[in-house]
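>>> My questions concern the predicted model and sequence given below.
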Amino acid sequence: MEEIQWTILEENKNERIDKFLTAQNGEWSRSQVQQWIKDGQVQVNGKATKSNYKMQVEDQVTLSIPEPEELDVIAEDIPLDVVYEDADVIVVNKPRGMVVHPAPGHYTGTLVNALLYHCKDLSGINGVIRPGIVHRIDKDTSGLLMVAKNDHAHESLVSQLKAKTTKRHYKAIVHGVIPHQHGTIEAPIGRDKKDRQSMTVTEDNSRDAVTHFTVLECFKDFTYVQCELETGRTHQIRVHMKYIGYPLAGDPKYGPKKKTLEIEGQALHAATLGFTHPRTGEELEFSAPIPEDMEHLLHYLRKK
């Protein structure tokens, strides 16, 4: 069992303890935190507490995280668009609408379920829920993902991501007409205090985030861009483009409330992926064309 402790500062005085804990880790949902509190795994000054407890300065908060239950993830015969595969690595082109790995509400139909059917040998470093998964893209983002088939490959690919040596280019359609050809967005990203399911540019509990972008084509009210990730924060491109005033078309979380273009989810595609092969040292680079729905949008905007 993992134990984590915090000493409450003035800035968190009178904040509900469940809200505070949810903000500490992007993987923890509010309902999960409340369940931990209900089960007595959260203590304040050595005593059990309630979800609505309002913390005070110098409170000692302790969270004891139980060992995760091992779930039996089922292999499912779901078609996969495999771009590359060898004994160490598999690169897939994920369709829009597919969740990467099982999570509450999505225990079947995920990329992991499909991978387990396609190949029996996946890295075990991330456990049974995320075998082989070294990075993710959102459910409604399409495009390229690299997956490790053994632990050596997994460690190598994760190291490359941390060292920022991988190549990850995305293509997106955003609201507004960007007036310059290139730009770099350097703004820290953290959990949104007003909406714990969203990320935002903030100095509170944030991590450095850098996105480079290039304008590919301009339309009357939209711009087609290529974004290059230097870091890989949750929802990074979606948050950064909103931050500079050009939110992604179709984005239900960070875009305009009113639907403007016919697309299910954000118009975002992981188009290029490059990395060093973990065993041979060869530099590999793969590309995947944008999906039909984005192609149709571009055709529509060009005629508009």
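Okay, I see it. Please read all numbers here as calculations on a predicted model, not as lab measurements.

>>> For the rest of this, base every contact and every neighbour count on C-alpha atoms.
OK.

>>> Which positions in stretch 91-103 come out as buried?
If you call a residue buried by 16 or more other C-alpha atoms under 10 Å, then stretch 91-103 has these buried ones: 91, 92, 93, 94, 95, 96, 98, 99, 100, 101, 102.

>>> which residues are in contact with that stretch?
Contacts to stretch 91-103, defined as C-alpha atoms under 8 Å, 6 or more residues apart in numbering, come from residues 73, 80-85, 106-113, 129-130, 136-147, 265, 288.

>>> how distant is it from the center of its chain?
11 Å (C-alpha atoms, centre = their mean, to the nearest Å).

>>> for residue 182, what are its contacts?
212, 213, 214, 215.

>>> Which one of the residues you listed is nearest to residue 231?
Ranked by distance to residue 231 (C-alpha to C-alpha), the contacts of residue 182 are led by residue 212 at 10.2 Å.

>>> how many neighbours does that closest one have?
Residue 212: 17 surrounding residues under other C-alpha atoms under 10 Å.

>>> what about stretch 168-185, how long is it end to end?
16 Å (C-alpha to C-alpha, to the nearest Å).

>>> Now do the contacts for residue 211.
Going by C-alpha under 8 Å, 6+ apart, residue 211 touches 184, 185, 186, 227, 228, 229, 230, 231, 236, 237, 240.

>>> re the thing from before, can you list the contacts of residue 182 in TSV and add secondary structure and distance to residue 2?
TSV is the format used below for the contacts of residue 182 (DSSP: H, G, I helix; E, B strand; the rest coil; distance: C-alpha to C-alpha, whole Å):
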residue	secondary structure	distance to residue 2
212	strand	37
213	strand	40
214	strand	44
215	strand	46
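
>>> try this one next to it:
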Amino acid sequence: MNKRNSHTPKNTAEPKQYTVKEPEELLRFLLNTLSNLGRNSVKAILSRGQVAVNGKVETRYNCQLHPGQIVTIRREKIVEAPPLIGLKILHEDDDVIVVQKEAGLLSISSGKGIENELTAYRQLMEHVRQANSNNRIFIVHRLDRDTSGVMMFAKSEKIQQALQNSWKDSVHERVYVALVEGAVKKAEGTISSWLKESATLKMYSSRHPGDGQHAVTHYKVITADRHFSLLEVRLETGRKNQIRVHMQDIGHPIVGDKKYGSKTKPIGRMGLHARVLSFAHPTTGKLMRFETDIPKSFYQPFRSTPAK
């Protein structure tokens, strides 16, 4: 029979039902089920209340599904979210978004009257507003435009303040990799100084102990030749331009960092990447750890000569 269900609106897709076959979190189930859609679109469907589990609307990404449950999806409002440029979302929940930023993308606008400047902040603001126009994000820390790697944003002012106020205790690891000029002779070391900012907004190490903000950087050589060294760098403190200043201080500026003494640009960008960010979740207290690969280009200068 071709009789239309009188309760179904015209031009509206029928809700579809799926039976859960194995234990799985809801977001992962939806990504597998709606494999023709992008991750942001699937999240938007979930956030807009278009998903029900056993007849009850569910919006939590991490809702645990069990075999035999019925997931119902209404798809009449699906709008594909704009793609993120120079950004990849590593984790998102109700409180934070953790992303991997590419070199060349600003974390947040420089505030010099460029309203439509492409930034990580602006793109993520648009991303969260796909689900609800009242949603917002808040900056927690920044990466320089030419630094790539892991960074985190808060989804409320309360979470932003909680993270910033307890940053030293909340953050367990901040690990970078730095490609620097010259052969760093010590296999590992620690750099300690007091950082100040000049009138031209350039950071520098003061010659007088106690004069400025104390900064401590630990480094370890990953590989090196007589022209370049690749270092693992761990921050004990997180001061503005800290790694860039400290690498210049020991006579091995980061490649491509003309502002802090570099004379070479072998990889076409600044050789600094935020590889690891580990922190205690501001709400659950759970330890979260995000690690990214060292950019392949960082190994490029060593291919013509054997690494030590």
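Sure thing, it's come through. Everything numeric here is computed off the predicted structure, so don't read it as measured data.

>>> quick revisit: would you convert the contacts of residue 182 of the first structure into a markdown table that also reports distance to residue 298 of the first structure?
A markdown table is the format used below for the contacts of residue 182 of the first structure (distance: C-alpha to C-alpha, whole Å):
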| residue | distance to residue 298 of the first structure |
| --- | --- |
| 212 | 22 |
| 213 | 18 |
| 214 | 17 |
| 215 | 14 |
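
>>> Out of these, which is nearest to residue 280 of the first structure?
Closest to residue 280 of the first structure, out of all of the contacts of residue 182 of the first structure and judged by C-alpha to C-alpha, is residue 212, at 29.6 Å.

>>> what do we get in the second structure for the closest one?
The equivalent of residue 212 of the first structure in the second structure is residue 218 (alignment by TM-score structural alignment).

>>> could you pull out the helices for the stretch 151-300 of the second structure?
Assigned by DSSP state H, counting those that start in this stretch, the stretch 151-300 of the second structure shows helices spanning 157-165, 167-170, 242-249.

>>> Check the ones you listed for me and report the most buried one.
Of all those, helix 242-249 has the most neighbours on average by mean count of other C-alpha atoms under 10 Å, namely a mean of 22.

>>> Output the contacting helices and strands for it.
Applying 3 or more C-alpha pairs under 8 Å, 6 or more residues apart in numbering; DSSP states H and E, we find helix 242-249 of the second structure packed against strand 203-205, strand 213-224.

>>> Distance to residue 299 of the second structure added to these, as TSV?
Listed next are those as TSV, based on distance: least, C-alpha to C-alpha, whole Å:
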stretch	distance to residue 299 of the second structure
strand 203-205	28
strand 213-224	9
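
>>> so which of these comes closest to residue 57 of the second structure?
Closest to residue 57 of the second structure of those, according to C-alpha to C-alpha: strand 213-224, at 48.8 Å.

>>> Any idea which residue is closest to the centre of the second structure?
In the second structure, the centroid-proximal residue (C-alpha atoms, centre = their mean) is residue 99; its distance is 2.3 Å.

>>> Find the nearest non-adjacent residue to residue 235 of the first structure, please.
Closest residue to residue 235 of the first structure apart from its sequence neighbours, by C-alpha to C-alpha, 6 or more residues apart in numbering: residue 199 at 7.0 Å.

>>> and the counterpart of the one you found in the second structure, what does it touch?
In the second structure, the residue paired with residue 199 of the first structure according to TM-score structural alignment is residue 203. Contact analysis of residue 203 of the second structure by C-alpha under 8 Å, 6+ apart lists 195, 196, 197, 240, 241, 245.

>>> repeat for residue 78 of the first structure
109, 113, 114, 117.

>>> Go again with 6 Å.
Residues in contact with residue 78 of the first structure (C-alpha atoms under 6 Å, 6 or more residues apart in numbering) are residue 114.

>>> what about it, distance to residue 118 of the first structure?
Look at residue 78 of the first structure and residue 118 of the first structure: by C-alpha to C-alpha, they are 9 Å apart.

>>> try residue 291 of the first structure
Distance from residue 291 of the first structure to residue 118 of the first structure, by C-alpha to C-alpha: 22 Å.

>>> Tell me the residue in the second structure aligned with residue 236 of the first structure.
Counting by TM-score structural alignment, residue 236 of the first structure lines up with residue 242 in the second structure.

>>> residues touching the nearest residue to its match once chain neighbours are set aside, list them.
Among residues not flanking residue 242 of the second structure along the chain, residue 215 sits closest, at 6.9 Å (C-alpha to C-alpha, 6+ apart). Neighbouring residues of residue 215 of the second structure by C-alpha under 6 Å, 6+ apart: 192, 193, 194, 237.

>>> Mind checking which of these are buried?
Here, 16+ other C-alpha under 10 Å leaves 193, 194 buried among the contacts of residue 215 of the second structure.

>>> TSV for the contacts of residue 215 of the second structure, including distance to residue 277 of the second structure?
Below are those laid out as TSV (distance: C-alpha to C-alpha, whole Å):
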residue	distance to residue 277 of the second structure
192	22
193	23
194	24
237	14
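
>>> one step back: out of the helices of the stretch 151-300 of the second structure, the one nearest residue 256 of the second structure is which?
helix 242-249 (10.7 Å).

>>> Next up, the contacts around residue 272 of the first structure.
For residue 272 of the first structure, the residues meeting the contact criterion (C-alpha under 6 Å, 6+ apart) are 168, 169, 286, 287.

>>> Hmm, residue 273 and the first one touching each other?
Yes - using C-alpha atoms under 6 Å as the test, residue 168 of the first structure is close enough to residue 273 to be in contact (4.9 Å).

>>> Neighbour count for these two, which is higher?
Each of residue 168 of the first structure and residue 273 has its neighbours counted (other C-alpha under 10 Å); residue 168 has more, 24 against 20.

>>> What does that one correspond to in the second structure?
Using TM-score structural alignment, residue 168 of the first structure lines up with residue 174 in the second structure.

>>> on that earlier part again, out of the helices and strands packed on helix 242-249 of the second structure, nearest to residue 24 of the second structure?
Residue 24 of the second structure lies closest to strand 213-224 among those, at 38.6 Å (C-alpha to C-alpha).
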